[in-house]
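[1] Below are the sequence and a predicted model; questions follow.
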Amino acid sequence: MTIYEIRLANTRHLLREKGLMLKDLAQRMNKAPAQISSFAGASAFKSIGNQIAREIEHAFDLPRGYLDTPHEGHANGTVLGNTGRKLPVIGSVAAGAWCEAVDNFAPGDAEEWIEAPGPVGPNAFILRVEGISMEPKFLEGEKVVIDPSLEASPGHYVVARRMSDHSVTLKQLRQEGSELYLYAVNPNWPERIIRMSEDWHICGRARWKIVDL
């Protein structure tokens, strides 16, 4: 397969995987539906070039270069899952140590390991949600893939560590003017806003939520 065929197969699979249509992709990329159809539709007549590939990856929150690589495990060449990479499942207490020294985390330090649902950075881990400050977005006991290699921007969900007491929290990163805040989405949580100061360090960005069935 050429790189253009790989990109097309990956894009079409992403749409099927997420139950989206071409118009949904057009909305995500802020483009006209006809433009999307020209390179991803059933009668596509244009190739997905480098710039469009990077825009699609951004629209799906995928790592740069993801569309360019065949992903084994699916008939059309791509799949989110079956990565063969297992990530440690840890609670907030262990996450404090993980944020401080990620390279020292050993296999025996986690009782549970779960296969990564997609491509992640070398220091990714799975955080088991504790508490109710992020309900209903994240429920207590749910598992969230945290990837320190991803850049965190306002609107993203992040794991942050307070240096003074090494406590760790999962919150949404928000911005007001030049100030950054950690925000609890639960409207009934008493302390919904924490101002980001030098005492706080972002350990990683939430990538996926893993739900047990």
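    Great, that's in hand. Source: prediction; values computed, not measured.
[2] going forward, measure contacts and count neighbours with C-alpha atoms only.
    Fine.
[3] Check this protein for its longest helix and report it.
    Of all the segments of type helix in the chain, defined by DSSP state H, the longest one is helix 3-18.
[4] Which parts of stretch 78-95 count as buried, going by neighbours?
    78-83, 86-92, 94-95 (16 or more other CA atoms under 10 Å).
[5] closest to residue 143 among those residues?
    Closest to residue 143 out of the buried residues of stretch 78-95 is residue 89 (7.7 Å), distances taken as CA to CA.
[6] Next one for the comparison:
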Amino acid sequence: MNIHQIRRKNLQHLADSKFPGHGQQRKLAEFMGWSSPIRASQLLNEKGIKNIGETIARLVEQKFSLPRDWLDHTHPDLWNGVAESVSAYNITTEFMNSAGIHIKALPLLQDDEAVQWISGKRFTPTSKLQFPTMPMMTVSENAFVLEETTSSMPPQQPGDFYYIDPLITPESGDWAAFIIDGRVVVGKYEKGRMRDRLEFTDGKEAAIEVTEYQHAGKVLTRVNGDFARGVSG
């Protein structure tokens, strides 16, 4: 199965899930903002009348609130009806609060869950935290909140939170998250001529050498746990 066939099968699954029954192609076209249902018919046609290209694939993911590149991968459990519904992949909830501030509700994850999330596995998180997005701030659909459960990432304490975006590559001087020995570790990223390091601010923990392939994303902000829960409540 090539990428065009995979994309078509995924789009058909999305259409079947959201628009079952009569008028599916018309409803899909309206949802996607296409001027005619012919576009939907061509893309869903099993004979491959029109392939789903890069631009359309990314638009579909955006419209259905799915992670980038989701359409490019096989999802046999979903196709065969033995997995959770596609809603498990809908990562963020966006809304405007009473003060007119744009809010994203991000999945709240702990150690093992965060590693799975970064690796592309999707599941329904047990809880979410609200994150206010300021004008000109970009927060991807893969962003999440990591709850600190140990004292190993100073100065944060158990119960504090890191808001992390895996699709933003950290630059030198940024707080960043890296996957090290099977867990997400957060520190200050310093890019060197020969080696990159993850440093900690208390002066007690030794810096850790890291490589680019380990990085799990940029830390957007660090928040005291009590404060974060108060805002979300």
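    Yep, that arrived. Keep in mind it's a predicted model, so treat the numbers as computed, not measured.
[7] hmm, who's touching the strand ranked longest in the first structure?
    The strand that spans the most residues within the first structure, counting by DSSP state E, is strand 200-210. Residues outside strand 200-210 of the first structure that contact it (CA atoms under 8 Å, 6 or more residues apart in numbering): 99, 117, 142-152, 156-163.
[8] now that strand, how far from the centre of its chain.
    In terms of CA atoms, centre = their mean, to the nearest Å, the gap separating the centre of strand 200-210 of the first structure from the centre of its chain is 8 Å.
[9] Read off where the longest helix of the first structure ends up in the second structure.
    For helix 3-18 of the first structure, there is no aligned range in the second structure, judged by TM-score structural alignment.
[10] and that helix, what other elements does it pack with?
    Judged by 3 or more CA pairs under 8 Å, 6 or more residues apart in numbering; DSSP states H and E, the packing partners of helix 3-18 of the first structure are helix 33-40.
[11] And the helix or strand that the helix it packs on is followed by, what's buried?
    Tracing the chain C-terminally past helix 33-40 of the first structure and defining elements by DSSP states H and E, one meets helix 50-59 next. Buried residues in helix 50-59 of the first structure, counted by 16+ other CA under 10 Å: 53, 54, 55, 56, 57.
[12] Neighbours of residue 126 of the first structure, how many?
    Number of residues near residue 126 of the first structure (other CA atoms under 10 Å) recorded here: 28.
[13] Next, the counterpart of it in the second structure: secondary structure please.
    Counting by TM-score structural alignment, residue 126 of the first structure corresponds to residue 145 in the second structure. Assigned by DSSP: H, G, I helix; E, B strand; the rest coil, the conformation of residue 145 of the second structure is strand.
[14] shouldn't residue 145 of the second structure be in contact with residue 111?
    No. Look at residue 145 of the second structure against residue 111 with CA atoms under 8 Å: they stay out of range, at 10.7 Å.
[15] SS state for the residue lying closest to residue 97 of the second structure once chain neighbours are set aside?
    Closest residue to residue 97 of the second structure apart from its sequence neighbours, by CA to CA, 6 or more residues apart in numbering: residue 103 at 6.8 Å. Here residue 103 of the second structure is recorded as strand under three-state DSSP.
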